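S.K.: structure of the sequence below:
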Amino acid sequence: MNTTVAAAVAEAHRLQWGFVLAATARVTRDLDLAEECVQDAYAQALQQWAEDGVPSRPEAWLTTVARRRALDALRRHDIFRGKLPLLVGDDVAPPADRDIADQDIPDDRLRLIFTCCHPSLHVDTRVGLTLRLVCGLSTAEVARALLVSESTMAARITRGKKKIKVAGIPYREPSPEELPARLDAVLDVVHLVFSTGHTAPSGERLQRRDLIERALHLARVLRELLPAQSGTTGLLALIVLTDARRRTRTRPDGSLALLSEQDRTLWHAEEIREGVRLVRSALRHQPPTRYALMAAIAAEHARAPSWEATDWPGIIGLYDTMLEVWPSPVVALNRAIAVGQAYGPAAGLQALGELSAEPQLTAYQYFAAARADFLRRLDRMDEARAAYREALARTENAVEREFLRSRLEELGDFL
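M.R.: Got it, this is the predicted structure:
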């Protein structure tokens, strides 16, 4: 196989799959048929590009081939007009049967993203469909990413597609009135993909680079397609700033390095500059979105020359504003941790105590871990050991588990 061609096809798959599938789905009005046609187009590219060379616009070439296959399939089965109107919107019409390689192809990725992230679908299904259809991961890859069996993921994706069909979810962008609420659902999916990659819920590695890169790509696509939306800008800023410290989150031996211990000279300066620029842009919109505020908090950490120089009172103020926008127990937990950094462990422990009745936090490992840290710093060792054990029992990631074990060993508790 021609390695240059194989690399070009792989790059087109990584960057353009969602574009090609979205454009093809406009023709087929059927996600399964669109997927089949796009897969055929990529397979044909391996052979045709080896003979003719890689085209100057791979996405246009692939879209032309996929849409031609779709039109042929629709004619062959005599369903062009009679097919059940899956993905139908009043503004969606099949294209004329002509070569579109030299034309501007409408970018339908927003249609596809909003369809995959429709609020009527369960959040797990939204994530699975987005990774499968927008990002082009195989069902097996999606299953591995989300820590479920391939059969479970296949069933989940099939049910999602069926619900889109049966419920008549339209293949269109939301109206201006619908956009804010619908966009929140999309941003939440992308953020969930990123956070799952940033700290893997389980497994031997702290991070999942594949998921982080997919989330970053999706965030850049959303920022490109919806540049006026503060939420898209804020989410991209948050991901860029958080991922800028990826090289320092673990030590050379693979053990966890806390933010206070990381070598900030190894953080990616250019990414921090990009993220700060994006934060400033996102905060120009008032009131600020929660992703803009989350990004502003990440920017405070990124800009601080040291842990000791971090503007903790400023971060607490950002969390206060965020609680007005998004009153979440996890946000309140993060604020309590910031209080402990700003005013000492006793103040932090008191702030955590005010959250102890929150049902969402009772089984949350980071609540127990934060409490354990404050207790350790206050020399309340018996209570600290109990809190560390509680956090350990609720943690499945191997790197985080080893860190908690090391803390217990420091306190004389050898498991």
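
S.K.: C-alpha only now, for contacts and for neighbours.
M.R.: Noted.

S.K.: tell me which element the residue nearest to I157 when sequence neighbours are not counted falls in.
M.R.: Excluding the flanking residues, the one nearest I157 by C-alpha to C-alpha, 6 or more residues apart in numbering is L129, at 6.0 Å. Under the criterion DSSP states H and E, the helix or strand holding L129 is helix 123-129.

S.K.: elements contacting that helix?
M.R.: helix 109-116, helix 150-166, helix 179-198 (3 or more C-alpha pairs under 8 Å, 6 or more residues apart in numbering; DSSP states H and E).

S.K.: out of those helices, which is the most enclosed?
M.R.: Most buried of these, by mean neighbour count (mean count of other C-alpha atoms under 10 Å): helix 109-116, with a mean of 24.

S.K.: can you spell out which helices and strands pack onto it?
M.R.: Packed next to helix 109-116, using 3+ C-alpha pairs under 8 Å, 6+ apart, are helix 3-28, helix 123-129, helix 179-198.

S.K.: make it 7 Å
M.R.: Packing contacts for helix 109-116, counted by 3 or more C-alpha pairs under 7 Å, 6 or more residues apart in numbering; DSSP states H and E, involve helix 3-28.

S.K.: next SSE after the helix it packs on?
M.R.: helix 31-52.

S.K.: next, the angle helix 150-166 makes with that following helix.
M.R.: Interaxial angle, helix 31-52 versus helix 150-166 (axes from the mean of the first three to the mean of the last three C-alpha atoms, to 10 degrees): 110 degrees.

S.K.: what does helix 31-52 rub up against?
M.R.: Residues outside helix 31-52 that contact it (C-alpha atoms under 7 Å, 6 or more residues apart in numbering) are 2, 5-6, 9, 20-21, 24-25, 28, 62, 65-66, 69-70.

S.K.: burial measure for the residue nearest to I157, as a count.
M.R.: Counted with other C-alpha atoms under 10 Å, residues neighbouring L129 total 28.

S.K.: hmm, it is touching C116, no?
M.R.: Yes: with contact defined as C-alpha atoms under 7 Å, L129 reaches C116; the gap is 5.6 Å.

S.K.: quick one more, to check against the first:
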Amino acid sequence: MPPGILTLADGLAEKATLSPANTGFMLICSALVMLMTPGLAFFYGGMVRVKSVLNMLMMSFISLGIVTLLWVLYGFGLAFGTDTGGIIGWSSDFAGLGHIGLTQLWGTSTIPVYVFAVFQLMFAVITPALISGALADRVKFTAWALFIALWVTVVYFPVAHWVWADGGWLFKLGVIDFAGGTAVHINAGAAALGVILVVGKRIGFKKDPMRPHSLPLVMLGAGLLWFGWFGFNAGSWLNNDDGVAAVAFVNTQVATAAAMLGWLAYEKLRHGSFTTLGAASGAVAGLVAITPACGAVSPLGAIAIGVIAGVLCAMAVGLKYTFGYDDSLDVIGVHLVGGIVGSLLIGLFATGGVQSDAKGLFYGGGFGQLGKQTVGVVCVLLYSLVVSYVLAKAIDLVMGFRVGEDEEITGVDQAAHAETAYDFAGAGGGTTARRTTALGETPTKKVDA
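M.R.: Okay, here's the model as predicted:
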């Protein structure tokens, strides 16, 4: 987010003229970011086994419902209301979004408060959805829904204030996070680690094959994420007047391409193949890494960030087998590690000529910005990890976070949603059709011709 834009000074008095062009631009960006959550659902849904597809989709979609309502009721006020001690915000005008003028501008920007609020809402929606990939196949849907509500309230809303609100302590420190490296990706990745330490491993982890059931769905989801990410990053400047949004757009494309190639090159050298899963995962790693840096670096810096993130994230996904934690869909390896890489590399590659005059080590800025970035990374990581663990533990003690063993083996789709993703019964036109169940059985069944 741009320094100097996010301010509640003078009671949100209008300080600029409403720009229809920027307002339309930001509404389009908001819609693009909203599309990322269904894209994430497909990305994760394709990576799980058949018996968990619908549950994986629903773990993302339910965030659209829960977080939207909480954001309107109090989330926007906590994240972007009048600052209290650099830790949290609040404004009674934001409660329920009912006391905001239709043309009231957001701080010194040229867009209405409502437009800024809905843009930021989409960030709040996708962040807890990112966590869900670490928990595939084994958690209660009701427990997950409760966790979302609690987590955004005590983790996401405060951290968003620290990083992006004018009075937030990390914002005042000078930590650069253009569109969510700390507030979104490190936050979600650390939370994923905290929760899986509570819920434990899937039955059969490191023993049974747990391959993606639909790589085309994975690629579709990755494509939707890539498309929506242009709104995520370019829109975070809140206007299209000075070329900064255009730089963010270009850097997003460049870093994503570089990361995909970096991941594939590592994969070929390490495992001997270029896989579609590697291409999709590498692209997402690049998107994650460039998110905090897209307004601070040049396209050449974006290439470097992308390649480094692609290789390091590809290496990091194997850590779960080394350390024995079951991060089902590599949220830690991609989002936590990618967010850390992108945030820290700002301290090396920031040019001082785009969103701000802050320069990285390679551009004559010394170690100052790198130190600030390190503080932001460590503080958000530790806060999210500890609080997420405590929340998950409390839910586990009160209602149980994990489904029963029989339900996990049968599949959470049936247990939680009473549905299956694919109906194989009657899939042929002959006198006998064979259908495959989620458990791998192949009974025969007589059907009408």
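
S.K.: care to give me the TM-score?
M.R.: After superposition, the two chains reach a TM-score (TM-score structural alignment, normalised by the length of the first structure) of 0.25; 183 aligned residues with a C-alpha RMSD of 7.6 Å.

S.K.: quick revisit: is it possible to get a markdown table of the helices and strands packed on helix 123-129 of the first structure that adds distance to E396 of the first structure?
M.R.: Putting these into a markdown table (distance: least, C-alpha to C-alpha, whole Å) gives the following:
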| stretch | distance to E396 of the first structure |
| --- | --- |
| helix 109-116 | 29 |
| helix 150-166 | 21 |
| helix 179-198 | 13 |
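
S.K.: could I get the full set of helices for the stretch 301-415 of the first structure?
M.R.: Remark: helices assigned in the stretch 301-415 of the first structure by DSSP state H, counting those that start in this stretch are 312-325, 329-343, 345-353, 359-362, 365-377, 381-393, 398-410.

S.K.: and those helices: which comes nearest Y291 of the first structure?
M.R.: helix 312-325 (9.1 Å; C-alpha to C-alpha).

S.K.: which of the residues in the strand or helix carrying V53 of the second structure are buried?
M.R.: Taking DSSP H and E as the criterion, V53 of the second structure maps to helix 53-70. If you call a residue buried by 16 or more other C-alpha atoms under 10 Å, then helix 53-70 of the second structure has these buried ones: 53-64, 66-68, 70.

S.K.: now do stretch 24-44 of the first structure
M.R.: Those would be 24-31, 33-35, 37-39, 41-42, for stretch 24-44 of the first structure by 16+ other C-alpha under 10 Å.

S.K.: show me the two of those that sit farthest apart.
M.R.: Greatest spacing in these, by C-alpha to C-alpha: R29 and Y42 (20.0 Å).

S.K.: in this structure V190 of the first structure contacts L216, no?
M.R.: No: look at V190 of the first structure against L216 with C-alpha under 7 Å: they stay out of range, at 8.3 Å.

S.K.: quick one, helices of the stretch 251-400 of the second structure?
M.R.: So, for the stretch 251-400 of the second structure - with DSSP H, counting those that start in this stretch - the helices run 276-290, 299-316, 319-323, 331, 337-349, 368-398.

S.K.: who does the longest one touch, helix- and strand-wise?
M.R.: Helix 368-398 of the second structure sits against helix 141-151, helix 187-199, helix 337-349, with contacts defined as 3+ C-alpha pairs under 7 Å, 6+ apart.

S.K.: out of those helices, deepest packed?
M.R.: helix 337-349 (a mean of 28).

S.K.: run the angle between that one and helix 299-316 for me.
M.R.: 140 degrees.

S.K.: and the angle from helix 337-349 of the second structure to helix 187-199?
M.R.: Here helix 337-349 of the second structure runs at an angle of 150 degrees relative to helix 187-199 (the same axes, to 10 degrees).

S.K.: related to what we said a few turns ago, of all the helices of the stretch 301-415 of the first structure, which lies closest to G197 of the first structure?
M.R.: Going by C-alpha to C-alpha, the one of these nearest G197 of the first structure is helix 398-410, 13.8 Å.

S.K.: in the closest one, which residues are buried?
M.R.: 398-401, 403-405, 407-408.

S.K.: same list (the helices of the stretch 301-415 of the first structure) but as CSV, adding distance to R156 of the first structure.
M.R.: Converted to CSV, those look like this (distance: least, C-alpha to C-alpha, whole Å):
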stretch, distance to R156 of the first structure
helix 312-325, 32
helix 329-343, 28
helix 345-353, 38
helix 359-362, 26
helix 365-377, 28
helix 381-393, 29
helix 398-410, 28
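
S.K.: out of those helices, nearest to K163 of the first structure?
M.R.: Among the helices of the stretch 301-415 of the first structure, helix 359-362 comes nearest to K163 of the first structure, with 29.5 Å by C-alpha to C-alpha.

S.K.: which secondary structure element contains L218 of the first structure?
M.R.: Counting by DSSP H and E, L218 of the first structure is part of helix 209-225.

S.K.: what helices or strands is that helix leaning on?
M.R.: helix 179-198, helix 230-243.

S.K.: redo these as TSV? Include distance to L112 of the first structure.
M.R.: TSV is the format used below for these (distance: least, C-alpha to C-alpha, whole Å):
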stretch	distance to L112 of the first structure
helix 179-198	11
helix 230-243	16
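
S.K.: if we can go back for a sec, buried ones in the helix holding L129 of the first structure?
M.R.: 123-129.

S.K.: helix or strand next in line after it, which one?
M.R.: Next along the chain after helix 123-129 of the first structure, taking DSSP H and E as the criterion, comes helix 139-146.

S.K.: tell me what that following helix is packed against?
M.R.: Using 3+ C-alpha pairs under 7 Å, 6+ apart as the contact test, the elements touching helix 139-146 of the first structure are helix 150-166.

S.K.: from L269 of the second structure, how far off is W151 of the second structure?
M.R.: Note on W151 of the second structure: its distance to L269 of the second structure, by C-alpha to C-alpha, to the nearest Å, is 40 Å.

S.K.: same deal with I131 of the second structure?
M.R.: Taking C-alpha to C-alpha, one finds I131 of the second structure at 30 Å from L269 of the second structure.

S.K.: more neighbours, those two?
M.R.: I131 (29 against 10).

S.K.: go ahead and confirm the more buried one touches A188.
M.R.: Yes: look at I131 of the second structure against A188 with C-alpha under 7 Å: they come within range, at 5.5 Å.

S.K.: follow-up on the earlier one: quick one: which of the helices of the stretch 251-400 of the second structure is nearest F171 of the second structure?
M.R.: The nearest among the helices of the stretch 251-400 of the second structure, by C-alpha to C-alpha, is helix 368-398 at 9.4 Å.

S.K.: thank you kindly, that will do.
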